[in-house]
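In: sequence first, then the predicted structure, then my questions.
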Amino acid sequence: MEKRFAPQAHRLYLWMGVVLIVTYLIGFFPMAEFLPPPSPGWSAERLSTWLVEHRLGTQLACVTMILGATLCGPWGAALTIWTRRTESRFPLLHTTQVISLGCGVCLIVLVNIVWAAAAFRAGETSPQVTQALWDMGWFLFIFAVPPFIAWFVSLALGILWNPPEHQHFPRWSAYLTLALCLNWVTDVVIIFFKGGQWTYSGFTGMWLIFGTFSLWVYVMTYLGFKAVARQERICRQENADGVYHAAAEETHHTARIPVG
């Protein structure tokens, strides 16, 4: 059992998951006015005109959402760390989670960069170029799901295979995560449709995954807080000094400095 545990840092990073969803909701709805977003069935001219009319809102939304997207990294790390002991000296699942999470964060950051670029030149460049950039942003947002699936599967297996003494997340949360992966597999079909519910602006193509992912973030954040509280209790039971406090450690090192 590790003697140092910083619950404050864990709770801070877990709260970033809540901020992530809130910032994306603010960016999506009141700022970008994606109610619904422009359809891939629109002509290039119509899309370019829409972006010109919504330029400021889209730009503000991209600023807001790119800040929120960055928080996915520390929040995901706050979950990943709890499956580290599943594999002892050979943490294959843990390493896969870290790599896949990093790829996922890069993707959702790039989404907002591409959308911002499309809005930046809308009305000044070719409508076809604007439309291509816009489509690319949505493809990064929805179509590029394999890194997230790799992260979720590794996280779910880490929970399921965790030794009982290190089991901080209930097994049903792993099955919930795997079910979300099955839902995400269907998103690759958006490349075949420009109209209907399977497009990147349709219910099945976008809204279903957006809603289920948001719900999953809140569920896992809640379970993360419970895991932190459980670890605190374990630390207190095993050793009164098990919970690490930076101030106490600093005092300890100061006391060891020789005088004179």
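Out: Happy to help now that I have it. Residues are numbered from 1 along each chain as shown.
In: hey, let's count contacts and neighbours off CA atoms from now on
Out: Fine.
In: buried stuff in the biggest helix by length in the chain?
Out: Longest helix of the chain, by residue count under DSSP state H: helix 208-238. For helix 208-238, a neighbour-count test (16 or more other C-alpha atoms under 10 Å) marks 209-210, 213-214, 216-218, 220-221, 223-225, 227-228, 231-232, 235 as buried.
In: from residue 66, how far off is the most centrally placed residue in the chain?
Out: Centroid-nearest residue in the chain, with C-alpha atoms, centre = their mean: residue 72, separated by 3.7 Å. Counting by C-alpha to C-alpha, to the nearest Å, the gap from residue 72 to residue 66 is 10 Å.
In: with residue 22 instead?
Out: 12 Å.
In: and residue 214, by the same measure?
Out: 16 Å.
In: residue 152 touches residue 183, doesn't it?
Out: No - using C-alpha atoms under 8 Å, residue 152 is not in contact with residue 183; the gap is 11.9 Å.
In: which stretch of helix or strand covers residue 66?
Out: helix 55-70 (DSSP states H and E).
In: what helices or strands is that helix leaning on?
Out: If contacts are counted by 3 or more C-alpha pairs under 8 Å, 6 or more residues apart in numbering; DSSP states H and E, helix 55-70 sits against helix 7-26, helix 92-120.
In: tell me which of these sits nearest to residue 141.
Out: Nearest to residue 141 among the helices and strands packed on helix 55-70 is helix 92-120 (5.8 Å), distances taken as C-alpha to C-alpha.
In: check it against this one:
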Amino acid sequence: MKVRARYVWGEEGTGVMSAKRVQLWSLYSVFGFIALFLIGWVLLARMVPPPSPTNSAEQMARFFRDHLVGIRVGMVLALFASALLLPWGGAICTQMLRVEGSRAPLTWAWAAAQGCVVIEFVYPCAFWLVAAFRPDDASRVQTFHDLGWLPFLGIVCTGMFQMVALAVITLGDRRVEPVYPRWFAYFQLWCVLGVGLTFGVWIFKSGPLAWDGLLGFWTPVIAYFVWVVVTTILTGRAIVNDDQPHPGGHTLADRVALLEAELTALRLQVTPPTRSVGAAVNRTTHSRMELQP
């Protein structure tokens, strides 16, 4: 007989929602982020290829005036799309907890870093929107345009930490069927190298390390994109293959089993004293009978 468990939002038997489905929807929301961010950032705002850091203030102001509507609409779209990185990170942390357990410093640090990553996507979009707010002020446009690109590419320490943390957790998983395959750890370290050279955007205005260069833009952006896609695919497989019962008892069968276990434990605690009391009563009665003449 199939047991149907009722959730707050529906019934598992009817297929409305389940714990795995919540994780998978959270995980695959990142593809919505990728699609919306690329539409806003690339197609509408035309930020790719990046404007040269050597452009004058007037050149940048002209760029914003020529694409004013596209920049405003595109950056708003990209800004809101960045929120989809939060459930994606939550789904990954859920699988990391399977390896670390309840005491999970790397998992919680990874989650905090993911919050920082979202900010690192949101604030550049906001700075570009501020630049588009007064496109006639050339110096203002150039300043906020720089404030958008420099942290967007230059602050990669949080993403690098996430890659290293995932590598450490993957290598530390000694089970026969690990959550992530071992090669995934070395893939993480390669991605660290791919995004690590963006420090040059803070220093160079031209050349491969500038924000429009091969090592300053194209290599880290492609490496990060590949990292997101591969991490998503492998995390999806880990979620599907996770057959462990949920410790919180999400299904009716789980809850019944937990209640039965608790009831059995209570019976074991109560039964011995009851027997002892009964035996004591019998001994007392027997003694009284012996004392009677």
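Out: Looks like it arrived, so ask away. Not measured: the values here are computed from a predicted model.
In: for the two chains, what TM-score is obtained?
Out: After superposition, the two chains reach a TM-score of 0.84 (TM-score structural alignment, normalised by the length of structure 1), with 238 aligned residues with a C-alpha RMSD of 2.4 Å.
In: for the longest helix of structure 1, packing partners?
Out: So helix 208-238 of structure 1, by 3+ C-alpha pairs under 8 Å, 6+ apart, packs with helix 7-26, helix 72-80, helix 171-185.
In: can you confirm residue 102 of structure 2 is in a strand?
Out: No - applying DSSP: H, G, I helix; E, B strand; the rest coil, one finds residue 102 of structure 2 to be coil, outside a strand.
In: one step back: quick one: map the residue nearest to the centre of structure 1 onto structure 2.
Out: Under the alignment (TM-score structural alignment), residue 72 of structure 1 maps onto residue 85 of structure 2.
In: for burial, what's the neighbour tally of the nearest residue to its match once chain neighbours are set aside?
Out: Distance criterion C-alpha to C-alpha, 6 or more residues apart in numbering; nearest residue to residue 85 of structure 2, sequence neighbours excluded, is residue 30 at 5.9 Å. Here the number of neighbours of residue 30 of structure 2 (other C-alpha atoms under 10 Å) works out to 23.
In: go on, residue 73 of structure 2?
Out: Neighbours around residue 73 of structure 2, by other C-alpha under 10 Å: 16.
In: any idea what it aligns with in structure 1?
Out: By TM-score structural alignment, residue 73 of structure 2 lines up with residue 60.
In: and what of residue 211 of structure 2?
Out: Matched across to structure 1, residue 211 of structure 2 falls on residue 200, judged by TM-score structural alignment.
In: and its match, which of the three is it?
Out: coil.
In: okay, now the closest residue to it other than its chain neighbours: neighbour count?
Out: Excluding the flanking residues, the one nearest residue 200 of structure 1 by C-alpha to C-alpha, 6+ apart is residue 206, at 5.3 Å. Using other C-alpha under 10 Å, residue 206 of structure 1 has 21 other residues around it.
In: likewise for residue 174 of structure 2?
Out: With other C-alpha under 10 Å as criterion, residue 174 of structure 2 counts 12.
In: helix, strand, or coil at it?
Out: From three-state DSSP, the assignment for residue 174 of structure 2 is coil.
In: what's the distance between it and residue 231 of structure 2?
Out: Per C-alpha to C-alpha, residue 174 of structure 2 is found 19 Å from residue 231 of structure 2.
In: repeat that for residue 137 of structure 2.
Out: 43 Å.
In: thinking again about what came up before, would you mind finding the most buried of the helices and strands packed on helix 208-238 of structure 1?
Out: Most buried of those, by mean neighbour count (mean count of other C-alpha atoms under 10 Å): helix 72-80, with a mean of 22.
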